[in-house]
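[1] Provide a 3D model corresponding to the input given below.
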Amino acid sequence: PRARGFGPEQVADVNAQLMQRLGYDRYALQGGDWGAIVSRWHAFKHASPVVGLHLNMLIAGPPAGVENPTEGVSDSDLARMRERQAFFQGPETGYSQIQGTKPQTVGYGLNDSPAGQAAWIVEKFRTWCDCNGNPETIFTKDQLLTNITVYWVTQTATSSARMYYESRHASSSRDVGRVEVPTAGAIFPHELFFAPRQWAEASYNLTRWTEMPRGGHFAAMEQPDLFVED
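    Sure, this is the predicted structure:
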């Protein structure tokens, strides 16, 4: 959209309107990455037609109003959460900082350079997948090229980068609250974020929690069988 301030909450509102106009009065939501954030807003604000929410990047902060939010959380879960935080917040936030502050600058460059577009995307597969730094142990070259080509043919490097900028400048009508829609979490070991189950239960009506044996941030593409089965 041309209007500024179009962040995750606004995307959720539009998605809800779209489903209504298409005639869907019952449907489920699934999300990872931005899709997880948008779907959380959708399930929170437009819960009535949503029969379930499935997330493979389950974001949840410490429960509000609790004196010691880590009470009852196992040492192993705390260690896992801190390891994931250190992994992402240290060397993995450069892309987010530039897309969140100067999206047009990086976007025009990527739209003008196939090699730049490829490098920008494949680096994320290399680092964020459960592949020991070699995405071609998980994906074929054609799969990676197809993903890159979608951005290149549609020239959407800039618009996708703007989501980071707009999310920082969007005005939300309220804070996202507890999601009462039945929620399932598919917890992949190499996902960027990890929230202890106790925190997830405070933020969602958690009815299913699946610890996956392998997989990372691009779960549906990395481990489609595990993803679909869940």
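[2] going forward, measure contacts and count neighbours with C-alpha atoms only.
    Will do.
[3] residue closest to the middle of this protein?
    Ranked by distance to the mean C-alpha position of the chain (CA atoms, centre = their mean), the top residue is Asp33 at 1.1 Å.
[4] what helices and strands are in contact with the one helix or strand Val14 maps to?
    For Val14, the host element (DSSP states H and E) is helix 8-21. Helices and strands touching helix 8-21, by 3 or more CA pairs under 8 Å, 6 or more residues apart in numbering; DSSP states H and E, are helix 34-45.
[5] next, the second sequence, to be compared with the first:
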Amino acid sequence: MNEVAEQKAAPATGSAELRPFTYKASDADLADLRRRIEATRWPDAETVKDSKQGVQLATIQKLAQHWATKHDWRKVEERINAVPNFITNIDGLDFHFMHIRSKHENAFPLLIAHGWPGSIIEQMKIIGPLTDPTAHGGTEADAFHLVIPSMPGYGFSARPTTTGWDPVRIAAAYNTLMPRLGYKKWGAAGGDWGAIVVEQMALKTPPGLVGIHTNMANVVPPDLDKKLFIGEPVPSDLTGDEKKAADQLHEFYRHIGYALLMGDRPQTLTGLTDSPVGLAAFMIDHDPVSYDMIARSINGTPEGLTPDDVLDNITLFWLTNTAISAGRLYWENKVPFFAVKGVTIPVAVSAFPDELFQAPKSWAEKAYPKLVHYNRLPKGGHFAAWEQPKYYSEEIRAGFKTLR
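    Next up, the predicted model:
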């Protein structure tokens, strides 16, 4: 199987040049994918009536059937190639990124960082609302120029062949990318790993970065985070919103087997590069709340993500053979996921109810001394831009309103 069937970009030179990029998977790779899906050897069904044991057999079988018979990767390719894509070399590694400039002259430059098991697919729905706000209920003053990079080892970016590509180094690369594109002033936003990366960007305080937006705020008091991680009871002296957040995080920490595996022995997960259905099951079980939402969609209930949304992202991982290289980020990481990092530049926080925890305003105010925006949303979860693009776009507009 080819890693990338047809990938058009000039050869790497190690310089700061920007090389236009397009992608097309081969017919042979797509046929091989379908064959592998249809040849899946299925496990026994779970012995419970719910998802306590993980991805349910009937659910993954429905998703696989849709993948083999209805999902159209060519439509995804068209959407990717419909916007400007580039490759540039930073710190010895080729980075892929989308760069979509608004038609509005005073648009604000914004880098949006994805996480795991995400990719550039997560941000595709917000490109229109943010770059062309007048067509999506906004004004010219709401316009953004968007830069959407693929993390090292993810999608179309190069897969590191040496150690060291952790969130701190990725943040440094992103802080290099924005000035390279000619921007003297910009913002950054992210969720999941992207939230951690943009905080690391902020900690470096580059002169052009005026503020960040996060939908997975790193605001948990460090001592509390440590207690919750090892399973100690939620303290009784928390406020209502704080207790809710601690309860959510306490529950999530009971279901992080995927992160522990990738953080300890990512190379052992070889089966993810050999079985597309195995890869799909592993990727949709990020956390119980997100999985239940995705499972409802697969089983016919309209949700923020459709089966095709989910398969668009999984197929990108499959075709680029990046399941293991993406997972190594967990092995490389040395910073806590949710604890306070010490960011001092302006921060906007969007607290979605079905995030791993809904960040309380009291924690956000302590973690971010320059909190410029905080809002609790009525709907949405861990993949906010992907699940609720309207809410997310509105939050980005509000978060950077005073920083543009």
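[6] TM-score for this pair?
    Once superposed, the chains reach a TM-score of 0.85 (TM-score structural alignment, normalised by the length of structure 1), with 216 aligned residues with a CA RMSD of 2.5 Å.
[7] sorry, back to before: whereabouts in structure 2 does the helix holding Val14 of structure 1 align?
    On the basis of TM-score structural alignment, helix 8-21 of structure 1 is assigned to residues 167-180 in structure 2.
[8] kindly report the same for stretch 209-225 of structure 1.
    Against structure 2, stretch 209-225 of structure 1 falls on residues 374-390 (TM-score structural alignment).
[9] so which bits of that stretch are buried?
    374-375, 377, 380-390 (16 or more other CA atoms under 10 Å).
[10] buried ones in the match of helix 8-21 of structure 1?
    Quick answer for stretch 167-180 of structure 2 (16+ other CA under 10 Å): 167-168, 170-175, 177-178.
[11] what of stretch 21-37 of structure 1?
    For stretch 21-37 of structure 1, by 16+ other CA under 10 Å, it's 29-33, 35-37.
[12] now find how far off-centre that stretch is within its chain.
    Remark: stretch 21-37 of structure 1 is offset 13 Å from the chain centroid, using CA atoms, centre = their mean, to the nearest Å.
[13] again, but for stretch 361-373 of structure 2
    23 Å.
[14] before we move on, what about stretch 202-210 of structure 2?
    Per CA atoms, centre = their mean, the centroid offset for stretch 202-210 of structure 2 relative to its chain is 21 Å.
[15] and for stretch 98-113 of structure 1?
    20 Å.
[16] buried sites along it?
    Neighbour-count burial for stretch 98-113 of structure 1 [16+ other CA under 10 Å]: 98-104, 106-107, 110-111.
[17] nearest to Val153 of structure 1, of the residues you listed?
    Asn111 (9.2 Å; CA to CA).
[18] what's the match for the closest one in structure 2?
    Using TM-score structural alignment, the partner of Asn111 of structure 1 in structure 2 is Thr273.
[19] related to what we said a few turns ago, now the two most distant members of the buried residues of stretch 21-37 of structure 1.
    Maximum distance among those (CA to CA): 13.3 Å, for Leu29 and Asp33.
[20] shared neighbours of those two, anything?
    Common contacts of Leu29 of structure 1 and Asp33 (CA atoms under 8 Å, 6 or more residues apart in numbering): none found.
[21] mind jotting down where the strands sit in structure 1?
    All strands of structure 1, identified by DSSP state E, fall at 27-31, 50-55, 179-187, 204-211.
[22] can you tell me which of those comes nearest to Gln89 of structure 1?
    Taking the strands of structure 1 one by one with CA to CA, strand 179-187 is closest: 19.3 Å.
[23] can you check which part of structure 2 the closest one sits on?
    Under TM-score structural alignment, the match for strand 179-187 of structure 1 is residues 343-351.
[24] identify the residues contacting that stretch?
    199, 202-203, 205, 210-217, 358-360, 364, 367-377, 395, 399-400.
[25] what count of nearby residues applies to the aligned partner of Phe87 of structure 1 in structure 2?
    Under the alignment (TM-score structural alignment), Phe87 of structure 1 pairs with Glu251 in structure 2. Glu251 of structure 2 has 18 neighbours, counted by other CA atoms under 10 Å.
[26] repeat for Gln97 of structure 1
    13.
[27] show me the contacts for the corresponding residue of structure 2 for it.
    Under the alignment (TM-score structural alignment), Gln97 of structure 1 pairs with Leu260 of structure 2. By CA under 8 Å, 6+ apart, the contact set of Leu260 of structure 2 is Tyr330.
[28] and Asn152 of structure 1, how far is that from Thr146 of structure 1?
    Wrong residue type there; residue 152 of structure 1 is Trp, not Asn. Note on Trp152 of structure 1: its distance to Thr146 of structure 1, by CA to CA, to the nearest Å, is 10 Å.
[29] show me which of those two is the more surrounded one.
    Neighbours were counted for Trp152 of structure 1 and for Thr146 using other CA under 10 Å; Trp152 has more, 18 against 12.
[30] alignment lookup: the more buried one to structure 2.
    Checking TM-score structural alignment: Trp152 of structure 1 goes with Trp318.
[31] pretty sure its match contacts Asp274?
    No - contact criterion CA atoms under 8 Å: Trp318 of structure 2 and Asp274 do not qualify, at 9.1 Å.
[32] contacting residues for Ile121 of structure 1?
    Listed by CA under 8 Å, 6+ apart, the contact partners of Ile121 of structure 1 are Ile148.
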